[in-house]
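A.B. asks: any chance you could fold what I've pasted below:
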Amino acid sequence: MERIILDVDSAGDDILAVLFAAANPNIKLEAVTTVTGAAGPIEQVTNVVLNTLSLAGRDDIPVHAGAWRPIVGHSKADMEAPVHFEKQLTARFGDRLKKFNPPAPTPKRQATPSHAVDFIIDTVMSNPGEITLVTTGPLTNAAMALLQEPRLTKALKNLLVLGGNFQTPGNITPVTEYNIWADPEASRIVLNAEVGKILVPLDICEDNRVATSMLTRDDIADMQAGAKDNPVLDMIADVFPIYIDIWREFFGLVGFPLDDVITAALAFDPSLATLTEPLFVDVLTDGSVARGQTVAYRGFQILPGGGPKTTRIGTDLDGRRFLDIFKKTIARYERAA
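C.D. replies: Model (predicted):
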């Protein structure tokens, strides 16, 4: 069983990743830590996690709020654009957008007082070689933890990072993916760190080459056909059709990509993905369109450069097997008769 800390920014697929990690028998979810990102301010991000764990019946899992802003970031308008993404879709979807990243109701419990970064450091250093950190949002918390405690690179069992793109076009600019773009300085610290890691790029999540890994209305109907009393599935069936439709119409995908769930699943079964050999991966921190671009050092170049070869990049995914694991995990929320 993989002991993981899940670091999220509470966008739609983060919610599914929390539910997945809380129920999958191959994962022991030590805690969920939160970071400001695509869902909005840290209060919104944290309340979404608290409410999600309550729905899952897992109020025993600690939740620690983390970074409320990136180390540097971008202009205020650009940083807020992903949060206000739905404004571009109002004419097409109207009132249905009320189910897309709505304000979180007040949770029935509060987050644990200690900061996410302190929790990550304390837990990993107290359990050397046992904890895997899975980041599915901007990398601010992870970077701050590595800066404050350099020994983390030796104490972490593994690091899973959702972010970047290499062949698939970016979802912020043509060459940038949101998680890396949101905090390029933090991303560079994490990807340059001398700790073994798997990088899960858009290439194996948000590309129709891996369409079999995406959630569709048919998948929801299939899960409902075998369910009788599953409150988590009821929520998915109520909330996620609008996500499916947006990703089909705006991004041209066949369904809703489960990026965050894929990253969590790779923590206990990396064989789901085809991975490169360990490479050095860097992040551009200057420019405009290219700020936040991930660059993998491959091949042979004349100019010197590079760094620690510690990152294996996902290049393909067994989408059918992954989606089967996801469906079976959600089925575990079925209530006993």
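A.B. asks: all contacts plus neighbour counts: C-alpha atoms, from now on.
C.D. replies: Will do.
A.B. asks: residue 160 touches residue 265, doesn't it?
C.D. replies: No: counting by Cα atoms under 8 Å, residue 160 stays clear of residue 265, with 9.9 Å between them.
A.B. asks: can you map out the strands along the chain?
C.D. replies: 2-8, 27-34, 63-65, 131-135, 158-162, 197-200, 273-275, 281-283, 294-296, 311-317 (DSSP state E).
A.B. asks: any chance of those in JSON lines, with distance to residue 245 and mean neighbour count too?
C.D. replies: Listed next are the strands of the chain as JSON lines, based on distance: least, Cα to Cα, whole Å; neighbours: other Cα atoms under 10 Å:
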{"stretch": "strand 2-8", "distance to residue 245": "23", "mean neighbour count": "25"}
{"stretch": "strand 27-34", "distance to residue 245": "27", "mean neighbour count": "24"}
{"stretch": "strand 63-65", "distance to residue 245": "31", "mean neighbour count": "27"}
{"stretch": "strand 131-135", "distance to residue 245": "26", "mean neighbour count": "25"}
{"stretch": "strand 158-162", "distance to residue 245": "23", "mean neighbour count": "24"}
{"stretch": "strand 197-200", "distance to residue 245": "24", "mean neighbour count": "24"}
{"stretch": "strand 273-275", "distance to residue 245": "26", "mean neighbour count": "18"}
{"stretch": "strand 281-283", "distance to residue 245": "32", "mean neighbour count": "24"}
{"stretch": "strand 294-296", "distance to residue 245": "28", "mean neighbour count": "20"}
{"stretch": "strand 311-317", "distance to residue 245": "23", "mean neighbour count": "22"}
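A.B. asks: sequence B follows; please return its structure for comparison with A:
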Amino acid sequence: MAKYKMILDLDTGIDDALALAYALADQDCDLIGIIGSYGNVLVKQGTQNSLDLLSLLGAGSIPVYEGLSHSSTTSSFAVQPVSARIHGVNGVANLEITHTSTKVASQSGIDFLIDAIHKYKKDLLLVPTGPLTNLAAAIKQDPAITKLIGHVTLMGGALTVPGNVSPVSEANIHQDPEAANEVFQSDIPLTMVGLDVTTRTLLTQHETTIWRNLKTKSGDIYADLVDYYIAAYKETNPHLHGCALHDPLAVAAALEPKLLETVYLNMKVDTQEPYEGRTIGDETRLNLPATTTQVAVNVDVERFVAKFMERLTSLFEKN
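C.D. replies: Model prediction:
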């Protein structure tokens, strides 16, 4: 039996697709559901992408739930042009992935998350790889969940490096800084896996060639996804010489925290310009013990990339 129950909260673009595959491929993980969010794509596109990828990877029985479609302070959401460029207009490199007939689950993503936390308690891991709107809404609806859940490992933020959508702000946090601040100010146990560490973990066409050589449907599609992503990175981050494994690192670190070097820090998220979306230490809680919030500052790159390739290559061999 798998060691950990996991829920992914995805705005399913390309690195979310890699995170989904990692969760399916890791023997310590029992993926019990996916909650859709907005960000790289609109929420309905993202949930469809998740359903289609689960089907492609032989896991079509895992349910997908719809989360909130816009931030906690707005009434609508539009995809940024840079997101469409990096992930493709449809979030999956403009590929035509076969649509599954499976539909999104009828229960709301927020209610599913709350119910699952009450059911599995400390055995449940949540990995949000988009904005924190859904998690903040769940905490507001049922504050008790912060004491029940095992751990939250989120991809977002930037503590020791600049942001990627402003000098101080990372994209996921910037989508809903108010929600992110509510999560960071709560007592939920969490680890922030930010740009500090994710941009050290890179894939190149050397790795996608390995997948292509498997001659399987999933290997070909995932190679196409990542090659598109690498091409986008050549425009946006040419100094990296590859594409960053943002979201899959959060999944891997949720299952093996020792991949990361972290510091405990009471944090806040600035909600006003010019520092909107900045993830930083909370000066009002500086002298209080920091016991629930950790921030990743380094990563065992070699070990993570090796684990990532071993797991995904094995998964693609079978599908």
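A.B. asks: TM-score them against each other, please.
C.D. replies: The TM-score (TM-score structural alignment, normalised by the length of the second structure) is 0.90; 313 aligned residues with a Cα RMSD of 2.6 Å.
A.B. asks: residue in the second structure paired with residue 119 of the first structure?
C.D. replies: By TM-score structural alignment, residue 119 of the first structure lines up with residue 112 in the second structure.
A.B. asks: nearest residue to its match in space, please, no chain neighbours.
C.D. replies: What sits nearest to residue 112 of the second structure in space, not counting adjacent residues and going by Cα to Cα, 6 or more residues apart in numbering, is residue 65, at 7.7 Å.
A.B. asks: correct me, but that neighbour touches residue 102?
C.D. replies: No: using Cα under 8 Å, residue 65 of the second structure makes no contact with residue 102, being 11.7 Å away.
A.B. asks: so who does the equivalent of residue 297 of the second structure over in the first structure touch?
C.D. replies: Using TM-score structural alignment, the equivalent of residue 297 of the second structure in the first structure is residue 315. For residue 315 of the first structure, the contact set (Cα atoms under 8 Å, 6 or more residues apart in numbering) comprises 203-204, 273-276.
A.B. asks: what does residue 125 of the second structure give?
C.D. replies: By Cα under 8 Å, 6+ apart, residue 125 of the second structure lies in contact with 4-7, 149-153, 254.
A.B. asks: what about residue 145 of the second structure, distance to residue 181 of the second structure?
C.D. replies: As judged by Cα to Cα, to the nearest Å, residue 145 of the second structure and residue 181 of the second structure stand 17 Å apart.
A.B. asks: aligned to residue 333 of the first structure, what sits in the second structure?
C.D. replies: Using TM-score structural alignment, residue 333 of the first structure lines up with residue 315 in the second structure.
A.B. asks: near the closest residue to residue 59 of the second structure other than its chain neighbours, how many other residues are there?
C.D. replies: Nearest non-adjacent residue to residue 59 of the second structure, counting by Cα to Cα, 6+ apart: residue 24, 7.9 Å away. Residues lying near residue 24 of the second structure (other Cα atoms under 10 Å) number 20.
A.B. asks: quick one: map residue 24 of the second structure onto the first structure.
C.D. replies: Superposed on the first structure with TM-score structural alignment, residue 24 of the second structure falls opposite residue 22.
A.B. asks: quick check, its match in contact with residue 58.
C.D. replies: Yes: with contacts counted by Cα under 8 Å, residue 22 of the first structure reaches residue 58, the gap being 7.2 Å.
A.B. asks: how about the helices of the first structure, start to end?
C.D. replies: Here the first structure has its helices, by DSSP state H, at 12-23, 42-55, 76-80, 90-93, 116-126, 140-148, 152-155, 178-182, 184-192, 217-225, 231-239, 241-249, 259-268, 319-331.
A.B. asks: picking that back up, contacting residues for the match of residue 333 of the first structure?
C.D. replies: Contacts for residue 315 of the second structure were tallied using Cα under 8 Å, 6+ apart; they are 21, 24-25, 57.
A.B. asks: most centrally placed residue in the first structure?
C.D. replies: By Cα atoms, centre = their mean, the first structure has its centre lying nearest to residue 136, at 2.1 Å.
A.B. asks: noted, bye for now.
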